[in-house]
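In: with the input below, show me the fold.
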Amino acid sequence: MDPHDHHDPARPAHPTQLAPGALVLVGLSGGADSLALAAATAFEAPRSGYRAGAVIVDHALQSGSDAVAKRAAEQAAGLGLDPVLVERVQVDVHGGPEAAARAARHAAFDRALAQTGAERILLAHTLDDQAETVLLGLARGSGPSSLQGMLPDTGRLLRPFLGLRREQTRAFCTDSRLDPWEDPHNDDLSYTRVRARSVVLPILERELGPGVAEALARTAGQLREDAEALDGLALEWAQELVSQTEDGAVALDVRGLAADPAALRQRIIRLVVSAEFGVSLTRTHTLAVAALITDWHGQGPVDLPGVRVVRQNGLLTFHPTT
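Out: Got it, this is the predicted structure:
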């Protein structure tokens, strides 16, 4: 089937700013979403001047996973994708199986990029996946950064299907005579995301009316736009407030930070720590540092992972501890 004859996954938002002949890899599980993306990418790549391969990650979390990975690799090769890599990983489930599997998968993606020289990994997350991510973030009381959901483009990862519904990728596979793998974990209600998908979202759609998933995805997009604007302001203002002490420590002007709105002040703190020390602060850490500005009563330094923050002489100074 010509993917252009089918609405939706037919022409994914293919990678832009690629040199002619550049390689991208489709992250393929064999499920309907990623199989539809693999087929659409195999069709689109030669018409857009880039090459397309696939990387299959075998998490080894269930019996027969090696056979599933082998079948997905055969499907990728049958679609004309080349190269096709199979990465078998070990997942440390003690920290939670979903998060551990994600970490192992992304490490495998990094290895695949390095091994093949590919520029991008294409992932088949859909609008439904985005809605689930936002819903779970709301349930956990996450901040705006989590409620932005998954980014369409991170530079390394591209998610061209975020505007599509899961039912559309399934219809594409049916129309294209593609036989997707049905992951039994997708029916396992012990997983929080599966409960959000199979139980919570259908209840919301039934009780509140259709369009809940689309509304959640729109919320993610709006928050992302707002965050980009605030991050830009934080960067500009941080450059005005930052200085270096005589001993080489990075410092921020307390008076200037105190005059800022809380959202901007906290962004500046996170930005400086990330840029100077490569540390991503939790909200708890950020608020502890902010208290040195807004709730100052002579308290001692705040110790962060790899960083100590001290208020002295009208400055917040950031010192490495490792």
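
In: drop to CA atoms for contacts and neighbour counts, all remaining ones
Out: Noted.

In: all helices of the stretch 201-322 of the chain, in order?
Out: Along the stretch 201-322 of the chain, counting by DSSP state H, counting those that start in this stretch, helices occupy 201-208, 212-241, 254-258, 262-277, 283-294.

In: another sequence for comparison is provided below:
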Amino acid sequence: MTGARPMPEGPHLLTVRRAVRAWFGEHCPERAVVVGLSGGADSLALTAACVAEGAQVHAVVVDHGLQAGSAEVARRAAEQARDLGCSRAEVRTVSVTGAGGPEAAARRARYAALDAVRGDRPILLGHTLDDQAETVLLGLARGSGSRSLRGMAAWDPPRGRPLLTVRRESTVGACAELGLAAWDDPHNLDPSFVRVRLRGEVLPLLEDVLHGGVAGALARTADQLREDGAVLDALAADIAVSARVGDALEVSALVAVPGALRRRVIREWLADRGVPLRNEAQVRAVDDLVGAWRGQGGVAVAGGGPVERLVVERRRGKLDLVRWTGRAASE
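Out: Reported below is the predicted structural model:
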């Protein structure tokens, strides 16, 4: 371990440190963590603040290999972590493959690499209030209800995000106060990514038109919806227990349940059976088998074509998930 470098008490670093201190106090008093370090300002400021707050920090730099020179960027970030006083810093090289596009595949590979080294320690990520605001706006554009507007949680085991109350200007400022040269990811300037346009065009325009405070308001909205959602999810879980009959749901136990709760029950029931529904139209179509029943056929929720697919059917007073092979659904 390299000795920790002296850290000036500049206002930006103090802002970041206060957020990290509060997160440790609420979620991790033992202060032994893995930090996902990209070399960018957010994760560098997070790493520095964790060390300054007396944490035992294992910094992990994930090299996705998607850009020329990525190995050097990763090596340099690990060196910065050692200079800051991390107990350990390492580079993990991953292969980015799989469905969902390069962003989703890179995220899966990154989280898998972090999970592989964490043991029983939490993984800290450098998402800021600005990231939260962007996430809420993306959720709003998807139009899939309050669940998509909850944003990111400060603690979603095993991942923690201590900087969700901190603006990006503070992480950049903290790095400047520490004399740290943060890496600027070229992808963060590529307008082909929706988040880049939200960050560079949409949010600044909203802040201008609405006279400021938009990012903070979006983040507060996410917090409120997450709290409300937790209560509704707990109520839905209780209803699901009374409605479950084996792998099916008893329709009579759901008819009088308000639609918002009933749809939560349906989502969780299908997720438990390996069919997570993110399409609100599908959820409502399945819900209609209970709340707007008129003898309609089943609702396809997964499958690869007309020959075989998974379908939710209402049969003999129950909702069940069946494998459909072209026959008509029946009650």
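
In: ok so, going back, any chance of the helices of the stretch 201-322 of structure 1 in TSV, with distance to residue 147 of structure 1 too?
Out: Supplementary listing: the helices of the stretch 201-322 of structure 1 in TSV, determined by distance: least, Cα to Cα, whole Å:
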stretch	distance to residue 147 of structure 1
helix 201-208	16
helix 212-241	6
helix 254-258	25
helix 262-277	15
helix 283-294	14
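
In: could I get the ones you listed as CSV with distance to residue 320 of structure 1 and mean neighbour count?
Out: Output for these, formatted as CSV (distance: least, Cα to Cα, whole Å; neighbours: other Cα atoms under 10 Å):
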stretch, distance to residue 320 of structure 1, mean neighbour count
helix 201-208, 45, 13
helix 212-241, 19, 17
helix 254-258, 19, 17
helix 262-277, 7, 18
helix 283-294, 15, 17
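
In: relative to residue 44 of structure 1, which of those helices is closest?
Out: Closest to residue 44 of structure 1 of these, according to Cα to Cα: helix 212-241, at 26.0 Å.

In: give me the range in structure 2 that the closest one lines up against.
Out: The aligned range for helix 212-241 of structure 1 in structure 2 is 214-243, by TM-score structural alignment.

In: before we move on, what about stretch 153-169 of structure 1?
Out: So stretch 153-169 of structure 1 sits over residues 155-171 in structure 2, by TM-score structural alignment.

In: with stretch 52-62 of structure 1 instead?
Out: The aligned range for stretch 52-62 of structure 1 is 57-67, by TM-score structural alignment.

In: show me which residues of that stretch are buried.
Out: 57-64 (16 or more other Cα atoms under 10 Å).

In: wait, which of the helices of the stretch 201-322 of structure 1 is closest to residue 178 of structure 1?
Out: So among the helices of the stretch 201-322 of structure 1, helix 212-241 is nearest, using Cα to Cα, at 26.2 Å.

In: superpose on structure 2 and give me the mean offset of the closest one.
Out: Superposed on structure 2, helix 212-241 of structure 1 shows a mean distance to its aligned partners of 1.0 Å (mean Cα distance after the TM-score superposition for structure 1).

In: okay, which residue is most central for structure 2?
Out: residue 152 (5.0 Å; Cα atoms, centre = their mean).

In: what's the counterpart of residue 110 of structure 2 in structure 1?
Out: Checking with TM-score structural alignment, residue 110 of structure 2 has residue 105 as its match.

In: who touches its match in this structure?
Out: For residue 105 of structure 1, the contacting residues are 57, 59, 89, by Cα atoms under 8 Å, 6 or more residues apart in numbering.
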